[in-house]
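Asks: need a 3D model of the following:
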Amino acid sequence: MAVIINSGPKFTPSKTKAKINMVYVTVLTLVATLGGLLFGYDTAVISGAERSVEEYMIKPLGLSSLAHGATISSALIGCIMGGAVSGFFSSRLGRKKSLMLAAFLFFISALGSAYPEFLFFEKGEHSMGLLLAFNFYRILGGIGVGLASAVCPMYIGEIAPAEIRGRLVSLNQFAIIFGMLVVYFVNWGIADGQTIEWINEIGWRYMFLSLTIPAGLFGLLLFLVPETPRYLTIVLKDDEALKILTKINGAERAKEIFAEIKETVEQKKSSIFSFGKKVIIIGILLSVFQQFVGINVALYYAPRIFESMGVAKDASMMQTVVMGLINVVFTVIAIFTVDKWGRKPLLIIGSVGMAIGMFAISIMSYYGIIGIWTLVFIIVYTASFMMSWGPICWVLISEIFPNKIRGGAIAIAVAIQWAANYLISSTYPFMMEFSGAFTYGFYGVMSLVSLFFVWKMVPETKGKSLEEIEGIWKK
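Replies: Here you go, the predicted structure:
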């Protein structure tokens, strides 16, 4: 089918100042970011339970470290699936109903992961069937994470005024990190004062079950928020779209934004590459580098990493909480600077910091140095990520794709991001058996490569409307 692009009248970026209803847009953003909180909560809950899952399900079957890594990372298979289908659901059901589906999947996954014996197995039974059931429920939650990871920033990006879009989408990353921090506290609270035997038999179940509370709240609150105006315009619900735009931006600016949206969505396109391949390639590489720098190794295996430094198990849980607090602080720094400094400077600074952290850890691993400096450089690494690639990657993915291809393009980028995440996370135990110095050195090299990628290929989008950004790819 031929690709037809309506070259119609070009809009001129408006100088009309939006009368932003900050209370309303903040409420919508906070509800959407609960999906981000669940994203972080679900992916990090395994950090407290992974040793118990190994003792309860892996070791009794005599399985290898590869099976352990695959089980701990099994939710990522669902994340790949959820990311891949997010474009279909966000385009067919809409952004809001897609998030409702994600909330339902989170809830069911939490129940099933906590009690995988449900219906088919006896409690205390150690079998391959039970292990597969546990992985099934984790994959189900992963599908919810994949949906939320694509649709939450898409929802926020489509309701946010251009002047504060970077800040609002970055709040989703804050929610992800906050969700991780919350579950670190929850895991620590469940394990605190308990015997290892109790944790390995019962405690890990409570860790997964705790996810039902934020999942239920997210599902209920979604009934109170509207669909995004850009999706409503695509499905020809113009009156509803204009009403929401007016409530967010004021009447005069809303009419101008609506006219810009109408111009872009009325263009006829038949391919994801309607605006060229470069924008898709940039989106994919942003996703790949966000994972290849190794961040989720630090997040998923944090207690084990600290234990490998000679820290006691209880203390390693506490140091994981400290790392979570630092992650929150540096994500806040990104929120307050992304719309002032721009996207590219933050990404470049973050790449430099991550490279320094990982190369230092690699050198210390090679020489067998274990001590406070190892913790310091892990913090340097994670802090650099949290003020840059963590939030800014999601900001760019939510805004660089044109309106008509946004759902499908984000689906591709997010699915590949989760595939890269799975590859890096599941191979970590095996790589560490081979060489810790090589493993951390690889993540350091990827940090440097990500720097050159941003410098050469990624455009600056600070302060531009989604429709103005679309103009970059038309040129």
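
Asks: when you work out contacts or count neighbours from here on, use the C-alpha atoms and nothing else.
Replies: Noted.

Asks: so what's Gln417 up against?
Replies: With contacts defined as CA atoms under 8 Å, 6 or more residues apart in numbering, Gln417 is in contact with 80, 284, 287-288, 290-291.

Asks: please provide the structure for the following sequence as well, for comparison with the first:
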Amino acid sequence: MSQDATTPTVAEHPNTSAVLRISIIAAFGGFLFGYDSAVINGAVSAIQEEFGVSPGPLGFAVASALLGAAAGAFFGGRIADQLGRVPVMKIAAVLFLVSAIGCGVVDSFGWLIFWRIVGGVGVGVASIIAPAYIAEIAPAAVRGRLGSLQQMGIVLGIFVSLAVDAWLAALAGGSTQELWWGLEAWRWMFMAEAVPALAYLIGAFTIPESPRYLVEDGRSDEAQAVLANLQGSASATERVRLIKESLRSEHKPRLSDLKGRMAGLKPIVWVGIGLAALQQFVGINVIFYYSNVLWQSVGFTEADSFTITVITSVTNVAVTIVAIALVERVGRRRLLLIGSTGMALSLGTLSVLFATADVVDGSPVLGPTAGPVALVAANLFVIFFGVSWGPMMWVLLGEMFPNRIRGAALAVAGFVQWIANWLVTVTFPALAAFSLGVAYGLYTFFALVSLLFTLKMVRETTGIELEDMQD
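Replies: Below is the predicted model:
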């Protein structure tokens, strides 16, 4: 297709700065995803004290956002196919905003759960839309690095959330103490999320719609203009042609498209489900949702626990930067294999330390040697996860499915990812009360499963255009 008269002349090379800017704004949904998921960490003890709840309901409150996330992930892709990727980002931003305010002013435990679920829907939508959108606008040569920005956003969101939690708690003298306007510090932890939510909403008004959606919506000239600005005119023409060719044999994504010979589903769909579930079953979010309570339970003070948690989140940010640098050079699959091996070893160490610790008043207490070793093992776990399964799962889900099933497959994989997250989060308090050694032994088992799964099921996608992905 030739450019129309209104399309500006564009140099025949990728506009790296424009692609990067758009990808960063899209990945800001990941920042809010991380922020919203982790913000409750600093408030867990205060919520338990404020509402007088037992470990079971407390675990459900922490995990309630994940139920909303599962729903958002499942329906977000289909809504994006109807309305476009960018309008759905705006919807997610509004959900984050109202959830932040709602959680901060609640006067009952039930309403806290409600507003956490509302925010969770925003998390689920953002978790699906950002990697799909980035994959659809990025050139294949840098798609892995740009797709990794989703995970960078997540880990930065976790870091900022935990840092803000620690700052507010220190400022007030504890998470249960009053801070401003007669509201306790834990309430301000939630309401602080309104600031990045507004930034995401504003940013969503400054980025173009996905070229693939525009072509599917009959707006090929707009799609070509977007791609010309991002990748160069000649590349844009060829990309629009490939998108049109792939769409000719397609229809609106539907779940029936996923049917196949392998236990009722296509093999590639099972790979997506496995990646999504195993990323959570290794227990990574126990570190970010419960780390304050965990470290306090084994003998650290509240202040020390906040410090440890922030250090862990900084580590997570640093290794995600390493993953972005390595993804195109090393490849997705090899990074998964390295990560699985390291996670199994570090989680196994934690399991042994907790299982053999002295028990005081029903809780394991780590000694002067075991305590530092546990901290090192926990941070090694975060390092191996952050350089592999953290970003690579999102990169692979955004690019591994053939175009004709991508929307439906992403919905299913995203739903599974959040249900797995919910299962790990809601069961940890009970598992920890029974035995931290058993809890971490279970996560070690799934790390070993992730290694075998990658060896047998995952194939490399580095450098392959989306239109060339096969079942």
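
Asks: report the TM-score for the pair.
Replies: After superposition, the two chains reach a TM-score of 0.91 (TM-score structural alignment, normalised by the length of structure 2), with 439 aligned residues with a CA RMSD of 1.5 Å.

Asks: so which of the contacts of Gln417 of structure 1 is the most crowded?
Replies: Ile80 (28 neighbours; other CA atoms under 10 Å).

Asks: which strand or helix spans the counterpart of that one in structure 2?
Replies: Residue-level alignment of Ile80 of structure 1 against structure 2, with TM-score structural alignment as criterion, gives Ala70. Following DSSP states H and E, one finds Ala70 of structure 2 within helix 55-83.

Asks: now do the buried residues in whichever helix or strand comes after that helix.
Replies: Downstream of helix 55-83 of structure 2, the first helix or strand assigned by DSSP H and E is helix 85-105. Neighbour-count burial for helix 85-105 of structure 2, counted by 16 or more other CA atoms under 10 Å, picks out 85-104.

Asks: kindly report the same for stretch 141-151 of structure 2.
Replies: 142-151.

Asks: again, but for stretch 303-316 of structure 2
Replies: Residues of stretch 303-316 of structure 2 classed as buried: 305-316 (neighbour count, 16+ other CA under 10 Å).

Asks: and His21 of structure 1, what does it touch?
Replies: Wrong residue type there; residue 21 of structure 1 is Asn, not His. For Asn21 of structure 1, the contacting residues are 247-250, by CA under 8 Å, 6+ apart.

Asks: just give me how far the helix holding Ala70 of structure 2 sits from the chain centre.
Replies: Relative to the centre of its chain, helix 55-83 of structure 2 is centred 12 Å away, using CA atoms, centre = their mean, to the nearest Å.

Asks: helices and strands around that helix, which ones?
Replies: helix 44-51, helix 85-105, helix 109-137, helix 406-434 (3 or more CA pairs under 8 Å, 6 or more residues apart in numbering; DSSP states H and E).

Asks: now with 7 Å, please.
Replies: helix 109-137, helix 406-434 (3 or more CA pairs under 7 Å, 6 or more residues apart in numbering; DSSP states H and E).

Asks: out of these, deepest packed?
Replies: Mean neighbour count (mean count of other CA atoms under 10 Å) peaks for helix 109-137 among the helices and strands packed on helix 55-83 of structure 2, with a mean of 26.

Asks: can you name the residues of structure 1 that it overlays?
Replies: Residues 131-159 of structure 1 are where helix 109-137 of structure 2 lands, counting by TM-score structural alignment.

Asks: check the mean deviation of the matching stretch from structure 2.
Replies: Compared with structure 2 after the fit, stretch 131-159 of structure 1 shows a mean deviation of 0.5 Å (mean CA distance after the TM-score superposition for structure 1).

Asks: check contacts around Ser220 of structure 2.
Replies: Applying CA atoms under 7 Å, 6 or more residues apart in numbering to Ser220 of structure 2 gives the contacts Leu214.

Asks: quick one: what's aligned to it in structure 1?
Replies: Using TM-score structural alignment, Ser220 of structure 2 sits opposite Asp238 in structure 1.
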